[in-house]
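Undergrad: any chance you can model this:
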Amino acid sequence: MCGAVRFTARDVPSHFGACHCEMCRRWTGSALLGVTVPEESVAWEDETHLKRITSSHWAERGFCDQCGTGMFFRVTQEGVWSGNIEFPIGVFDDPNGFEMDNEIYIDHKPDSFSYAGEGRKLLTRADCVAKFSVLGDG
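TA: Sure thing, here's the model as predicted:
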């Protein structure tokens, strides 16, 4: 929001997903609309104001210590999802051109909103725990 934390990213996919889990909803005020970028494709211009918080025993979230903007979610535990950074699409200078292709924790989505479009992959909490075993650890 304030520009104190800046990054460039290469190899950014054109698709993104929505996470409706309680933690993401509380962090963003809605769902996390995030795009997964390989960590080696990200270059931080200046990390002075980038702060990190351990949000679970297997992940962290980054934010700007000047304005509070949530910058990323990152799995810290070794496994299938390590090595990637999940960026909210709103932190990109140009958030246009992305297409939503999945929603996770769909059974935790508040009934007060829904997204337009069809053809997305939908996973419940149970589906996510089965697919990503680290989620079942607590």
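Undergrad: going by C-alpha atoms from here, please, whenever you check contacts or count neighbours.
TA: OK.
Undergrad: all the strands of the chain, residue numbers only.
TA: 7-9, 15-19, 32-38, 42-44, 50-56, 59-64, 70-75, 84-88, 99-104, 121-123 (DSSP state E).
Undergrad: could the ones you listed go into TSV alongside mean neighbour count?
TA: Shown next, in TSV, are these (neighbours: other Cα atoms under 10 Å):
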stretch	mean neighbour count
strand 7-9	13
strand 15-19	21
strand 32-38	21
strand 42-44	14
strand 50-56	15
strand 59-64	18
strand 70-75	22
strand 84-88	22
strand 99-104	18
strand 121-123	15
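Undergrad: and this one, so I can compare the two:
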Amino acid sequence: MSTISLKTQCLCKKVSINVAETKPHVDSCHCSMCRKWSGGPFLAIDCGTEVNFEGHEHIKVFSSSEWAERGFCSNCGTHLFYRLKEANQYIMPAGLFDSLDGLESAEFTTQIFIDEKPRYYDFVNKTKMMTGEEVFAAFAGDK
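TA: The predicted structure follows:
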């Protein structure tokens, strides 16, 4: 699978982001925290660990769990990332990127926390669907 580099800015342009490599697919999280944070299902791109930010003084971080934190611009409120602390892995909103050059053929591949998805919406895409228990089993690792 090929990878693509991306660049973007928050709404007020005080924070700039360069992503070295991302996989060409979009995923969705339906957990209650992501829905509260994003106002709906969190449509996201796995941007890996090589993400560089300019305008650090405008980035505020909220530790939303023991294993993850969420970052946003303190000036305009743009949601910037969900970061897995231990792996330093950035999951970023798909809508954050003005241009998804190289991702035109990106596929919607996986939905997680499907057991927490409210009944008032459904995606028609055929995707892998994982419950919260399945997500923790797959990604928690041996501790």
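Undergrad: hmm, back to that, and the strands of the first structure: which comes nearest Pro110 of the first structure?
TA: Ranking the strands of the first structure by their distance to Pro110 of the first structure (criterion: Cα to Cα) puts strand 15-19 first, at 11.6 Å.
Undergrad: next, the mean deviation of that closest one compared to the second structure.
TA: By mean Cα distance after the TM-score superposition for the first structure, the fitted strand 15-19 of the first structure averages 0.6 Å away from its aligned residues in the second structure.
Undergrad: what range in the second structure does that strand sit on?
TA: Under the alignment (TM-score structural alignment), strand 15-19 of the first structure falls on residues 25-29 in the second structure.
Undergrad: one more: stretch 52-60 of the first structure?
TA: The counterpart of stretch 52-60 of the first structure in the second structure, counting by TM-score structural alignment, spans residues 61-69.
Undergrad: got the contact list for that stretch?
TA: With contacts defined as Cα atoms under 8 Å, 6 or more residues apart in numbering, stretch 61-69 of the second structure is touched by 70-72, 82-86.
Undergrad: mind listing what's buried along stretch 89-96 of the first structure?
TA: Residues of stretch 89-96 of the first structure classed as buried under the neighbour-count rule (16 or more other Cα atoms under 10 Å) are 89, 91.
Undergrad: who's in contact with that stretch?
TA: Defining contact as Cα under 8 Å, 6+ apart, one finds that stretch 89-96 of the first structure is touched by 1, 16, 33-35, 71.
Undergrad: quick check: the two most widely separated of the residues you listed?
TA: Met1 and Phe16 (20.6 Å).
Undergrad: any chance of the strands of the first structure in a markdown table, plus distance to Pro110 of the first structure?
TA: Shown next, in a markdown table, are the strands of the first structure (distance: least, Cα to Cα, whole Å):
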| stretch | distance to Pro110 of the first structure |
| --- | --- |
| strand 7-9 | 32 |
| strand 15-19 | 12 |
| strand 32-38 | 13 |
| strand 42-44 | 32 |
| strand 50-56 | 22 |
| strand 59-64 | 23 |
| strand 70-75 | 21 |
| strand 84-88 | 19 |
| strand 99-104 | 13 |
| strand 121-123 | 15 |
